[in-house]
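>>> build the 3D model from these lines:
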Amino acid sequence: MIELLHVPSLLTIQDSGRKGYRKLGVPVSGYMDDYSARIANYLVGNLGKAPLLEFFLSGPTLRFNTSAVFAVAGNVDVSLNGVPIEPWGSYWAKRGDILEVGTLRSGLYGYIAFAGGIKCEKLLGSCSTYAKANLGRPLKAGDKINLSYAILSGKEGRELPKELRPDYSGKEVTVSVLLGPDLDHFTRKGVETFLSEVYTITPNSDRMGYRLDGKTIEHSEKGAGIVTSPLVPGTVQVPANGKPIVMMKDAQTTGGYARIGVVISAHLSILAQLRPGFKVRFRKVSVREAREELLRKEKTLRAIKLFLEGKMNAYKVRAGEEEKVIFVG
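Model (predicted):
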């Protein structure tokens, strides 16, 4: 069991999401940055979909009431009993130890994983918090959280090399989109604007959706309204004001604004880590390219998992002016 002593910002339990209930109006929810969250789980020997703690900007202070192996994912200061330790590594904590997680230096979301995962009651097949429907709730100081049983030996001492850690320090990123399905609600100029202009993340953004500011996207004579239609995380709606909204993990399942595109699933975690004031551009890709990008992401995560388990070696090599990491089994 762990006990939360200080919770300075939004802290929730999340897993890989609530699948199969969108037809009933229930959002998927789950990790905002599934890439970082899955690595956090791999660091402590869990499956990538295991429930863990997701914190927004600033992490909690907690006390271990039992022995545990944990890992913190994020560019953040971490200390155990007042002694600084590195994030992106797994550590053994004993009963009475205090873990303090600071404020992220880059990105918006960080993760704390525990060997065995968090023991929680699944609601509609998931432990993910979706507070608007009372599917879980944000955590607060004084809460006690049970951890699932796990054999701890061999789980501590894993470390993700710096070259493999996701970098969310960039203040402008480009994400790929599939155009449509409501392109007839936009002029050619409107679509060109969407693909050529830079948009800014506004403070009025959350787990439900990221509202963007920038050059207005022009609608056709059909206007911004459509018959209420399905939405998925990544869908880009454009309401009457011409400013795009990107649906995120807690997004509603249907909407009545024209959809100009969908951010590919492989890039949604990159977008999720952009802070208000940061910039984003959209690049058109084909369905084949989107699938290839997702396959590359999954292959990389699988290689990282095997590397952390000691089943694969990683090497840093130089290709021209760029450095990259390759894995050798």
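>>> going forward, measure contacts between C-alpha atoms and count neighbours the same way
Fine.
>>> give me the contact list for the longest strand along the chain.
In the chain, ranked by residue count with DSSP state E as the criterion, the top strand is strand 254-263. The set of residues that contact strand 254-263 without belonging to it, under CA atoms under 8 Å, 6 or more residues apart in numbering, is 25, 175-183, 185-186, 191, 224-231, 234-239, 246.
>>> report the distance from the helix or strand following that strand to the chain centre.
The helix or strand immediately downstream of strand 254-263 is helix 268-272, counting by DSSP states H and E. In terms of CA atoms, centre = their mean, to the nearest Å, the centre of helix 268-272 is found 6 Å from the chain centre.
>>> buried set for the next helix or strand after helix 268-272?
With elements assigned by DSSP H and E, the helix or strand that comes after helix 268-272 is strand 279-284. Residues of strand 279-284 classed as buried by neighbour count (16 or more other CA atoms under 10 Å): 279, 280, 281, 282, 284.
>>> please give the structure of this sequence too, so both can be compared:
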Amino acid sequence: MSRWEVLSPGLQTTVQDQGRTGWRHLGVARAGALDPSALALANRLVGNAESCAGLEIVLQGPRLRLPRPSLIALVGARVQASWNDLPLPMGRPIHLPSGELKLGAVRDGARAWLAMTGGMDVAPVLGSRSTDLRGGFGGHEGRALRAGDLLPAGSSAGAATQPRFPAWWIDPDDPWTADRHVLRYVPLHHAAASALGTQRWRVHPNSNRQGLRLDGTPLEAQDGSGVSEPVAVGTLQLPPDGQPILLLADAQTVGGYPRLGHVIACDLGRAAQLRPGESVHFEPIDLRQARALSLGHQHRLARLRLAMAQRL
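Here you go, the predicted structure:
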């Protein structure tokens, strides 16, 4: 096993996998990649199981020193990536010699995911290697990366003197190349649930992995009972100020704010790509439409898996 050295950490780089499941009844958040499908595809490209841990990169990536040759893949929003100043592409397996991997600004979105052969081999906590930033556990010391960290990064790849990668690449076409400014949701029986979709909202700078805070004309926030109710990743809450919150992977398990509805699971990857200040529109749909969209999303992923299996 090699240890990658963090030369600079980027804005918020964390170790993530498919998330921590089976513990919500004890108040433990799911955590995991904000777009699990993107990380799963990156893992496929380097020959890993989809459950392996990688790095989630937000807006500005890290600089990493690789002591041994490695096989990596980048999936998600476009990243200015280079090895020893040689540009690297997205969406394909890349054989790298030892040297410096620089991941710069994230373009056309907010997040990208880096996978490496063997995965990021940090110790699992409650069955997952994901970083829970609110809980302060999992991943690498329960926090975002810092300069000087040494990361146990799976296994090394075959010898190489220059980066090598194929001419083909994957183009999932959803969500990072789709219209991330439209999120579809199933409304609940709250008076303001339908009003959510009548205006455009802006992403508040205080948004984080726990929730996407929205800024717009306030919705009428009726007094709730204040009794906490279950919430999930994708739940839309309405605080007293009338500015909705879309819960993301680090969300709590219960909440006292009224619930407006739920963004469908296959659109949460789009939500992960929204940058502070960007606009977003919520489109109401029914359960039948939600199921059809979910099946279509799974169909696209299945086709990609088959295509990669033929190439790799």
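>>> quick one: TM-score?
Comparing the chains after superposition, counting by TM-score structural alignment, normalised by the length of structure 2, produces a TM-score of 0.89; 301 aligned residues with a CA RMSD of 2.2 Å.
>>> what does the longest helix along structure 2 contact?
With residue count as the measure and DSSP state H as the assignment, structure 2 has helix 287-311 as its longest helix. For helix 287-311 of structure 2, the external contacting residues (CA under 8 Å, 6+ apart) are 37, 41, 44, 45, 170, 172, 186, 264, 265, 266.
>>> neighbours of the closest residue to residue 225 of structure 1 other than its chain neighbours, how many?
Spatially, and ignoring its direct neighbours in sequence, residue 225 of structure 1 is nearest to residue 257 (4.9 Å; CA to CA, 6 or more residues apart in numbering). Residue crowding around residue 257 of structure 1 was assessed by other CA atoms under 10 Å; the count is 21.
>>> can you give me the helices in structure 1?
Counting by DSSP H, the helices of structure 1 are 34-43, 188-196, 268-272, 287-308.
>>> one step back: could the buried residues of strand 279-284 of structure 1 go into JSON lines alongside distance to residue 317 of structure 1?
Putting these into JSON lines (distance: CA to CA, whole Å) gives the following:
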{"residue": "279", "distance to residue 317 of structure 1": "31"}
{"residue": "280", "distance to residue 317 of structure 1": "30"}
{"residue": "281", "distance to residue 317 of structure 1": "30"}
{"residue": "282", "distance to residue 317 of structure 1": "30"}
{"residue": "284", "distance to residue 317 of structure 1": "30"}
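>>> which of those sits closest to residue 121 of structure 1?
Nearest to residue 121 of structure 1 among the buried residues of strand 279-284 of structure 1: residue 280, at 37.3 Å, using CA to CA.
>>> need the buried ones from the contacts of strand 254-263 of structure 1 selected in PyMOL.
Written as a PyMOL command, the selection of buried residues from the contacts of strand 254-263 of structure 1, which uses 16+ other CA under 10 Å, is:
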select buried, resi 175+176+177+178+179+180+183+185+186+191+224+225+231+234+235+236+237+238+239+246
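>>> mind checking which of the contacts of strand 254-263 of structure 1 land in strands?
Short answer: the contacts of strand 254-263 of structure 1 in strands (DSSP E) are 175-179, 225-230, 235-238, 246.
>>> now for the residues you listed: which two are most distant?
Every pair in those was compared (CA to CA); the two farthest apart turn out to be 175 and 227, at 27.5 Å.
>>> go ahead and measure how far the longest strand anywhere in structure 2 is from the middle of the chain.
With residue count as the measure and DSSP E as the assignment, structure 2 has strand 99-116 as its longest strand. If you compare the mean C-alpha spot of strand 99-116 of structure 2 with that of the full chain, they lie 12 Å apart, counting by CA atoms, centre = their mean.
>>> can you give me the angle it makes with helix 36-45?
Here strand 99-116 of structure 2 runs at an angle of 110 degrees relative to helix 36-45 (axes from the mean of the first three to the mean of the last three CA atoms, to 10 degrees).
>>> pull out the buried positions in strand 99-116 of structure 2.
Buried residues in strand 99-116 of structure 2, counted by 16+ other CA under 10 Å: 100-116.
>>> figure out how far stretch 236-250 of structure 2 is from the centre of its chain.
Relative to the chain's own centre, stretch 236-250 of structure 2 is displaced by 18 Å; criterion: CA atoms, centre = their mean.
>>> now swap in stretch 34-43 of structure 1 and tell me
If you compare the mean C-alpha spot of stretch 34-43 of structure 1 with that of the full chain, they lie 10 Å apart, counting by CA atoms, centre = their mean.
>>> structure 2: matching residues for that one?
Under TM-score structural alignment, the alignment places stretch 34-43 of structure 1 onto residues 36-45 of structure 2.
>>> average gap between that stretch and structure 1?
Its matched residues in structure 1 lie on average 1.9 Å from stretch 36-45 of structure 2 after superposition (mean CA distance after the TM-score superposition for structure 1).
>>> outside of that stretch, which residues touch it?
The set of residues external to stretch 36-45 of structure 2 that reach it, using CA under 8 Å, 6+ apart, is 17-18, 33, 49-52, 54, 73-76, 91-93, 112-117, 119, 269, 301, 305, 308, 312.
>>> before we move on, what about stretch 121-132 of structure 1?
Contacting residues not belonging to stretch 121-132 of structure 1 are listed as 12-19, 21, 27, 29-30, 51, 120, 135-138, 250 [CA under 8 Å, 6+ apart].
>>> good, we can wrap up now.
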